[in-house]
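Student: I'll drop the sequence and a predicted model, then ask my questions.
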Amino acid sequence: MVFPQIFIRFTVFAALMFTLSSAVSAETRLEARGAGFIDIAPDQVKFSASVTEVNRSAVDAQTQVNSTMSRLEKAIAKFNLNEDSIDSSALSVNPEYRWDADSRKQVFVGYRVNRNLEFTANDVSEIGTILTSLTESGATQVNAPQLAYSRPEDAQQQALRTAVANALKTVRTMASAAKLSIQAIDSISEAKEHFVEPFNNLMRAEASSAVDTAPTVSVGTLRYSADVKIIATAN
C-alpha cells in the first residue's frame, strides 16, 4: 500500500528533525572577559621645550630664538640621546597686540617667534640633570617629561597573552560549574583598545641637599593593559 510507506517516511523524517533540533538546542553559548597587565620600568624619557622671543622686528626675534636654540642643542648633546628623535624644526612667527584702554584699540607689540625642541633620552637617571641644563641654557618653557618604554609592542603582547589566558580560565570555570564540556572557541576579540597608564607614583622630584646639584627624580613604572572577550560553545 502507498499510504503506510508515505507515513513511515514522514515518521523517519520527523524523528531526524527532532534529533537535530535537540542537538542544536543542547549547545550552550558561553561568554567571558579577561584582563591582563604588565608593569614595566621605563627606560626612555621624552622631553619637549620651547624658546620664545617678542620683538618689533621679526628677523631680530628669530635671530635671538635661533641663538638660544643652538645653546640648548649644545647642552643636550652630552647626554645619552636617541639621535633620530631630536627635532627643533618647528618654528612659528605671529604678530602680537595688546589692548590700549585709552585709545580703545589694539596696539602692535611685536612679533612673537617660537621654536620647539623635542628629543628622547635613553637614561632615566639623567632626568633632573637634563631639566636643569634646558633651564640654564635659556629655554622659555620646559614641559613635564614623558616616561616611555623602548619596546612597547613586546609589553603589550605580554599583557594581551595574560588577558587571553584569564578569559580562557574563566570560560572553562563556567563550563565546569555548569557540568558542560567546551566544544569550540568561536571568537576572541579585544573588548577595548589597549592603553598605557602611569602606575605607582610614576615620577617624583626630590630636592637635592647640594646647592649646585640637579634634583633627583624618583621613577615608578608604566602599566600596559589589555582586555579581551571570548565566546565559546559548550554542551
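Tutor: Yes, it's here. Residues are numbered from 1 along each chain as shown.
Student: contacts, neighbours, all on C-alpha from now
Tutor: Noted.
Student: For His194, give me its contacts.
Tutor: By Cα atoms under 8 Å, 6 or more residues apart in numbering, the contact set of His194 is Gln156, Tyr224, Ser225, Ala226, Asp227.
Student: Pick the one among these closest to Leu131.
Tutor: The closest of those to Leu131 turns out to be Tyr224 (Cα to Cα; 26.7 Å).
Student: three-state assignment of that closest one?
Tutor: At Tyr224 the chain is in strand, as set by DSSP: H, G, I helix; E, B strand; the rest coil.
Student: Which residue comes closest to it once chain neighbours are left out?
Tutor: Closest residue to Tyr224 apart from its sequence neighbours, by Cα to Cα, 6 or more residues apart in numbering: Val196 at 4.7 Å.
Student: Tell me how far that neighbour lies from Ala41.
Tutor: 12 Å (Cα to Cα, to the nearest Å).
Student: shared neighbours of the two, anything?
Tutor: Residues touching both Val196 and Ala41 by Cα under 8 Å, 6+ apart: Leu222.
Student: One more to weigh against that first structure:
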Amino acid sequence: MKKIAWLLPALLFASAAASAADAPPPRLVAVSGQGEVSVAPDRARLSLAADALHPDLKTAESQVNATVRAYLAEAKALGAKDEQISTAGISLNPEYVWDDKLHQQKLVGYRARRTIEVVVTDLDKLGDYVLRATKAGVNHVSPPQLESSRSDELQRQALAKAAQDAQARAKLLADTLGVKLGSVRSVRANDEVRPMPVMYKAEMRVAAAPMADASGNEQIGFAGGEIKYSASVSAEFDLAER
C-alpha cells in the first residue's frame, strides 16, 4: 500500500504533463506601436570653451580665466542666474610639436582650457548669448541643444501614444481575421524614450557684417523649430473566438 500511495502523485503529475503537452498553443497576436509628440523648445543648453596656448603656464591660465570672467559678466547682464551657469571644467596640458632636426618632441607651450555651460531659458536672447561669447573672447561655441521644460511629461505622452497604437493595430488584425481581441499578455517598452533635437531647423550662421537694429537671433539666423519625443512598444494579445 505504501508503494502504491507513493506512485499515485507521480502518475497524476505525468498525466497532467501529458495533457499540457497535448493542449494547443495559445492563440496570440504580436504587434508594435509607435508614438510621437512634437513641441516647440522653451530653453537651450550652450556649450562654450575658451582656450589659450602660451609658453608660460600661468599666462595661459590667466588668459582663459579672464575670458571666463568676461563672459560671466555678459551672461548675467542678459539675465542668467548663478544656477544656470557652470564653469567647473578646466584642463592644463603641455603641447608638443615634432622637431625634425632634433628628431624628438619639442615643448611649445601650455594649453589652458575652460568650459562654460549655460542654460538659456529665454530663447529670444539665445543669439545674444552666442554673440557676447565671441565678444568676450570665447573661441569655441557648439550648436545649442534645444530642450523642453516639460520633457518628462512629453516622454510619457509619447509612450502612451505608442501603447494605444499597439492596441489599435492588434484590434484591427483581430477584427480582420474574425476573432476577438483578448487581454494583453506581455508588453515591452522602448528604454530610450527621449527627446530628439531637430537641429537642422536651428540654423545658426553669424552675419558677415553687423545688422543695424537686428536682434541677436536675427544676426545669427536662429530658428528654434520643434523637438520630437518618440517611443515604441511591443505587445502580445490573446485571441479568442467571437
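Tutor: Cool, got the structure. Values in this document were obtained by computation on a predicted structure and should not be read as measured data.
Student: ok, the residue nearest to Tyr224 of the first structure - contacts?
Tutor: With Cα under 8 Å, 6+ apart, Val196 of the first structure has these contacts: Leu222, Arg223, Tyr224, Ser225.
Student: Adding neighbour count and distance to Leu16 of the first structure, write the residues you listed out as CSV.
Tutor: Below are those laid out as CSV (neighbours: other Cα atoms under 10 Å; distance: Cα to Cα, whole Å):
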residue, neighbour count, distance to Leu16 of the first structure
Leu222, 22, 59
Arg223, 21, 55
Tyr224, 24, 53
Ser225, 23, 49
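Student: hang on, the earlier thing: mind putting the contacts of His194 of the first structure in CSV, distance to Gly110 of the first structure included?
Tutor: Putting the contacts of His194 of the first structure into CSV (distance: Cα to Cα, whole Å) gives the following:
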residue, distance to Gly110 of the first structure
Gln156, 49
Tyr224, 47
Ser225, 49
Ala226, 51
Asp227, 53
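Student: Which one of these is nearest to Thr11 of the first structure?
Tutor: Asp227 (50.5 Å).
Student: Just tell me what that closest one corresponds to in the second structure.
Tutor: Taking TM-score structural alignment, Asp227 of the first structure has Ser232 as its aligned residue in the second structure.
Student: show me the contacts for the nearest residue to that match once chain neighbours are set aside.
Tutor: Computed as Cα to Cα, 6+ apart, the closest residue to Ser232 of the second structure that is not its neighbour in sequence is Gln34, at 4.6 Å. The contact partners of Gln34 of the second structure, taken as Cα under 8 Å, 6+ apart, are Lys161, Ala162, Ala163, Asp165, Ala166, Ser230, Ala231, Ser232, Val233.
Student: pretty sure the last one belongs to a strand, no?
Tutor: Yes. When classified by three-state DSSP, Val233 of the second structure is found to be part of a strand.
Student: For burial, what's the neighbour tally of it?
Tutor: Here the count is done by other Cα atoms under 10 Å, and Val233 of the second structure has 23 residues near it.
Student: Hmm, it is touching Ser32, no?
Tutor: Yes. Using Cα atoms under 8 Å, Val233 of the second structure is in contact with Ser32, at 5.5 Å.
Student: neighbouring contacts of the longest strand seen in the second structure?
Tutor: The residue-count maximum for a strand in the second structure (DSSP state E) belongs to strand 104-120. For strand 104-120 of the second structure, the external contacting residues (Cα under 8 Å, 6+ apart) are 43-57, 60-61, 64-65, 68, 80, 84-99, 126.
Student: Let's see which of these end up in strands.
Tutor: 43-54, 85-86, 90-99.
Student: Could I get the buried residue list for the longest helix seen in the second structure?
Tutor: Longest helix in the second structure, counting residues (DSSP state H): helix 151-177. Neighbour-count burial for helix 151-177 of the second structure flags 151, 154-167, 169-171, 173-174 (criterion: 16 or more other Cα atoms under 10 Å).
Student: Distance from the next helix or strand after it to the middle of the chain?
Tutor: Later in the chain than helix 151-177 of the second structure, the nearest helix or strand by DSSP states H and E is strand 180-189. Relative to its parent chain, strand 180-189 of the second structure has a centroid offset of 29 Å by Cα atoms, centre = their mean, to the nearest Å.
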